[in-house]
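The following comprises the amino acid sequence and a computationally predicted model.
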Amino acid sequence: MSAPGDAYREPLDRARLHAQAWLDAVPERHVGPAVDVNRLVPQFARALPEGPSAAGAVVDELAALSEPGLMAMQSGRFFGWVIGGTLPVALAADWLVSAWDQNAGMRFATPATAAIEEAAGGWLLQLLGLPHGSDVGFTTGATMASFVGLTAGRQHLLQRAGWDLDRDGLFGAPRVRVLVGAQRHDVIDLALRYLGLGAPEVVPADAEGRMLPDALAEALDAHPGPSLVCLQAGNLHSGAFDPIGTATAIAHDRDAWVHVDGAFGLWAAVSPRWAEHLEGLAHADSWATDAHKTLNVPYDCGVAIVARPEASRAALGLHTSYLISDDHGPGDPFEKVPELSRRARGIPVWAALRSLGRSGVVELVEGLADAALALADGISAIPHAEVLNDVVFTQVCISFGSDERTRRVTQLLIDDGTAWMSGSQWRDRAVLRISVSNWATDDDDVRRSVDAVARAAARVPHP
């Protein structure tokens, strides 16, 4: 028989109480974890009990043991990496996804989840100004979203070159060159490793990390043949955008496939203030972004968009006697991502978009950029602090003079716990890197974070 509903009541009630207690504490708690993983492992790895334990008690134990090792990533004062919070409606939708427990791979088997994801995909194409009819798939993150786009590009280029990749594999195939900007995100290299395409060829970029179009043309002309060009919407450090329209035209003139890695920066396309930085975006062939990073849905939720569905479905699809496939129309969800069995990640996206509406998405994106600019302005007023990036979207890089002083200020800030910002290396300098991606960050969070940086800087004498 089916599991009785009452069996879930106590553990779910306990989980809800612990979840609410955590969320209530986030706004004022120390942002960083209180203990490290080496302290926690022995507590979780005690001898496995010989017999069963009550479900509610297990949930209580899990919450109690975990709490000191949790990072308050939902905090309005967490600016490490690009990790947003979670919109309340998206969190609630994600709870329903877990409760419904659908294997959302086929339209036939799970029509509700497929319909929701198709609707969310259509809304995303409208918001981002991307071609109607593109395939939209929901992946485990932006890395796998780029993997999808690059997989489709590899399939398309080799098929056009007369090579049957499915039958003959990569050995002996025409070489597919991959060209990237000098400051691309390293996950592109990781996706290429998965695809067996090897290390990319690096095209020079300017000081903000923007690929130089003339250098791209020169590199493509030097070795004609099947080529993938990876452009970037949102540099990890500066937030700058490659000249997407110009670079895409150069690449297409030479029959190259263009993929845009827009893990967080693709969302700038929804904003009238920022869309000009992505002029020509719709002319690319594939795009990757992350709904967690900027739209603030729960982990994990990448978005893969491919303008040529036949290429991605040929590379990722599977047809067998036991799968009831949809041969016509928008395709099955499993044909758009590298997973036959899959979680319905698009449902929280639908809920977030339905709740925000177009104007709410614009307000969210512009609010993140405004908070980043306010942080940059506030911190730049601190003696000997210097903002290194020219244009602030949602990323800010700060130097406090010498590399050693910058690293010490960063560590003191983390120890203080009022705000959390990560250290990095950019332009051969140590930097304090700020990433604003949380819908909940407000003016008070900005003020308190600037004050925390000022306190840390005051404790480190300037040479």
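Cool, the structure landed.

CA only for contacts and neighbour counts going forward, please
Fine.

How is Pro461 assigned, secondary-structure-wise?
coil (DSSP: H, G, I helix; E, B strand; the rest coil).

my bad, Leu179
strand.

Endpoints of stretch 412-431, how far apart?
Here the two ends of stretch 412-431 are set 14 Å apart, with distance taken as Cα to Cα, to the nearest Å.

what's the helix or strand for the closest residue to Arg254 other than its chain neighbours?
Of all residues not flanking Arg254 in the chain, Leu220 sits nearest, at 7.4 Å (Cα to Cα, 6 or more residues apart in numbering). In this structure, Leu220 sits in helix 213-222 according to DSSP states H and E.

tell me the strands in the stretch 101-250 of the chain, going along the chain?
135-139, 177-181, 201-203, 227-232 (DSSP state E, counting those that start in this stretch).

How much space separates the spatially most central residue of the chain from Gln411?
Of all residues in the chain, the one closest to the mean position by Cα atoms, centre = their mean is Asp290, 3.4 Å from it. Distance, Asp290 to Gln411, by Cα to Cα: 29 Å.

just Ala452 next, same as before
Look at Ala452 and Gln411: by Cα to Cα, they are 12 Å apart.

ok, those two, which is more surrounded?
Ala452 (21 against 17; other Cα atoms under 10 Å).

Okay, one more to line up with it:
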Amino acid sequence: MDNPYVAALEVAHRQALHWVGSLDTRAVPPQATTAEIAEALGAELPEQPSPPEDVVTLLAEAGEQGLTAMPAGRFFGFVIGGTHPAAMAADWLVSAWDQNSALRDVTPAHTAVEDITATWLLDLLGLPPESAVGFVTGGTMANFTGLATGRDAVLRSVGWDVVQHGLAGGPRVRVLVGAERHDTVDLALRYLGLGAPEPVAVDDQGRLTPGALAAALETGGGAPTLVVLQAGNVHSGAFDPFEEAVDIAHRHGAWVHVDGAFGLWAAAAAARRHLMVGCESADSWATDAHKTLNVPYDSGLAIVRDPAALQASMGAEGAYLLRDATCQPLDKVPELSRRGRALPVWAVLRSLGRSGVADLVERLCDHASTFARELGRMPGVEVLNDVVFTQVCASFGSDERTQEVVQRLLADGTTWMTGSTWHGRRVLRISVSNWSTTEDDVARSLDAVRRVVADLERPARSHPR
């Protein structure tokens, strides 16, 4: 009997190579609508089975025109990386091996990789070597895991056992956040039953103000408190003043969590490491390896200084689970069933090495600086942020004109840059996150901006007042 996997995997391999081979030349936006893709796939569930290879062929051929070229070097729309080749190949193995990586002795191959990868990550990110690393689905769940551990810890510190008693009837947990935190922090707090946080004033780059944090903590009356800091503002790329803020928070007995979805990787590059000074003194950290490290999706990292606290919040028991007293992978994450998330992270770290990770971070930052410099030379364009990492925000004058530039860039198709609103102004936001972005990609994207601006000027010049 023929192996039923071979034909389907051969089709997937061929179609995947076709897709990645097209990224340099294809338009970045999708070329078909949802309705068109649905029609090509067929809306009715078939009555009879189909060969797996036929199903994969249909999916690839019908779906390709409805894909955004997010892995391309000219996609700057969101803070998402492309997948490094070593990580992509390792991720294929994760699916082929089909392991539930929850228990150490059941999947020793994954456990060994997870242990090694955790050690490398803590070293690269400059975090305490005794910390525990949980491999979760993404940045949102990384924040959830760190904040859940902090919630339980600060409640224990005032004599309330949330594991036994839940939140009802217990002390209210205060959560202080910078006014420009990412929305996923609020989302995680909602999941945790903590409600809306208390915003703390920030400066013009979105950095939390230590004096405002100190004043807010003074009014707490000793309530159990979480303080959330940020490594990488989603608009400016700015980093909170960790050294001062962590010290203030700890003097008031607060648990400090750092949302470093893309910015935590600044610690891996010598020229950016100063942005992270003091961050290592926090209690928990969250990042997403899919962003700056360019690992496939489903690659969040939840890091907690106190492994026992993490296990107390996330650990699961079951008579059928083959486990002992040793901390298990499942004790560090919210899920029990989970794929081998550590393998792609290990693969890209093993492929790049220490210097390669540093070069990757610096290259992304250099591209962002090039965007800011060249945009700033264009008439009528204002770069609104200090470019310290990978984010650039530019205004083209009025909000209406800026939005028109955004829309015309998308119609042009050469590049994808997202419109946003920052400090009450519409902006073109550029997020440089892809390992494959080249100087040529940056130049082509800048030419597209110049072309759009020139086209926008043409009607006004042809009808002088």
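Structure's in. What do you need? Small disclaimer: the values here were computed from a predicted structure and weren't measured.

After superposition, what's the TM-score here?
In this superposition the chains share a TM-score of 0.97, using TM-score structural alignment, normalised by the length of the first structure; 458 aligned residues with a Cα RMSD of 1.2 Å.

rewinding a little: want to throw the strands of the stretch 101-250 of the first structure into a markdown table with mean neighbour count?
Listed next are the strands of the stretch 101-250 of the first structure as a markdown table, based on neighbours: other Cα atoms under 10 Å:
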| stretch | mean neighbour count |
| --- | --- |
| strand 135-139 | 28 |
| strand 177-181 | 23 |
| strand 201-203 | 18 |
| strand 227-232 | 26 |
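
As TSV, those strands with distance to Thr113 of the first structure would be great.
Converted to TSV, those look like this (distance: least, Cα to Cα, whole Å):
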stretch	distance to Thr113 of the first structure
strand 135-139	12
strand 177-181	35
strand 201-203	40
strand 227-232	31
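
Check which helix or strand Ala90 of the second structure maps to.
Applying DSSP H and E, one finds Ala90 of the second structure within helix 85-97.

Provide the aligned range in the second structure for stretch 129-148 of the first structure.
Using TM-score structural alignment, stretch 129-148 of the first structure lines up with residues 126-145 of the second structure.

what's the span of the matching stretch from first residue to last?
20 Å.

Contacts for it, please.
Identification of contacts with stretch 126-145 of the second structure by Cα atoms under 8 Å, 6 or more residues apart in numbering yields 118-119, 122-123, 184-185, 187-189, 191-192, 259, 261, 267-268, 280, 285-288, 290, 297-307, 310, 314, 329, 332-334, 341-342.

where along the stretch 351-463 of the first structure do the helices fall?
With DSSP state H, counting those that start in this stretch as the criterion, the stretch 351-463 of the first structure has helices at 403-416, 443-458.

mean distance, the first one to its aligned residues in the second structure?
So that's helix 403-416 of the first structure. Compared with the second structure after the fit, helix 403-416 of the first structure shows a mean deviation of 0.4 Å (mean Cα distance after the TM-score superposition for the first structure).

Please spell out which residues along stretch 146-162 of the first structure are buried.
By neighbour count on 16 or more other Cα atoms under 10 Å, the buried set for stretch 146-162 of the first structure is 146-158.

Give me the subset of these lying in helices.
146-158 (DSSP state H).

and which of the residues you listed is nearest His30 of the first structure?
Closest approach to His30 of the first structure among those (Cα to Cα): Ser146, at 34.4 Å.

Residue in the first structure paired with Glu39 of the second structure?
Checking TM-score structural alignment: Glu39 of the second structure goes with Pro42.

From Arg175 of the first structure, how far off is its match?
50 Å.

Pick out whichever of those two has more residues nearby.
Taking neighbours as other Cα under 10 Å, Pro42 of the first structure and Arg175 compare with Arg175 leading, 14 against 10.

The more buried one and Pro226 touch, don't they?
Yes: using Cα atoms under 8 Å, Arg175 of the first structure is in contact with Pro226, at 6.9 Å.

Give the equivalent position in the second structure for Gly265 of the first structure.
Gly265 of the first structure maps onto Gly263 in the second structure, by TM-score structural alignment.

is it true that that match touches His235?
No: if you go by Cα under 8 Å, Gly263 of the second structure and His235 don't touch, sitting 12.0 Å apart.

Which two of the buried residues of stretch 146-162 of the first structure have the greatest separation?
Longest span within those, Cα to Cα: Ser146 and Leu158, 18.2 Å.

Return the residues in contact with Thr370 of the second structure.
Counting by Cα under 8 Å, 6+ apart, the residues that Thr370 of the second structure touches are Val442.

Distance of Leu197 of the first structure relative to Asp168 of the first structure?
In terms of Cα to Cα, Leu197 of the first structure sits 15 Å off from Asp168 of the first structure.

Gly122 of the first structure: neighbour count?
18.

Tell me the spacing between it and Gly153 of the first structure.
For Gly122 of the first structure, the distance to Gly153 of the first structure (Cα to Cα) stands at 22 Å.

And for Leu281 of the first structure?
Taken as Cα to Cα, the span from Leu281 of the first structure to Gly153 of the first structure is 17 Å.

now Arg427 of the first structure
From Arg427 of the first structure to Gly153 of the first structure the distance is 31 Å (Cα to Cα).

Kindly report the same for Ala263 of the first structure.
Taken as Cα to Cα, the span from Ala263 of the first structure to Gly153 of the first structure is 18 Å.

sorry, back to before: would TSV of the helices of the stretch 351-463 of the first structure with distance to Ser359 of the first structure be doable?
Putting the helices of the stretch 351-463 of the first structure into TSV (distance: least, Cα to Cα, whole Å) gives the following:
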stretch	distance to Ser359 of the first structure
helix 403-416	35
helix 443-458	21
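
Ok, which of those helices comes nearest Phe79 of the first structure?
Nearest of these (Cα to Cα): helix 443-458, 9.5 Å.

before we move on, back to that, select, out of the helices of the stretch 351-463 of the first structure, the one closest to Ser355 of the first structure.
Closest among the helices of the stretch 351-463 of the first structure, using Cα to Cα: helix 443-458, at 23.1 Å.

okay, the closest one sits on what stretch of the second structure?
Residue span in the second structure matched to helix 443-458 of the first structure, by TM-score structural alignment: 439-454.

Just tell me what Leu364 of the second structure corresponds to in the first structure.
Match for Leu364 of the second structure (TM-score structural alignment): Leu368.

these two touch, right, that match and Ser435?
No: the pair Leu368 of the first structure / Ser435 is not scored as a contact, 9.2 Å apart, by Cα under 8 Å.

Let me see the ranges of the helices in the stretch 151-300 of the first structure.
Under DSSP H, counting those that start in this stretch, the stretch 151-300 of the first structure gives helices at 165-168, 187-195, 213-222, 244-253.

what angle do the helix holding Leu220 of the first structure and helix 244-253 make?
10 degrees (axes from the mean of the first three to the mean of the last three Cα atoms, to 10 degrees).
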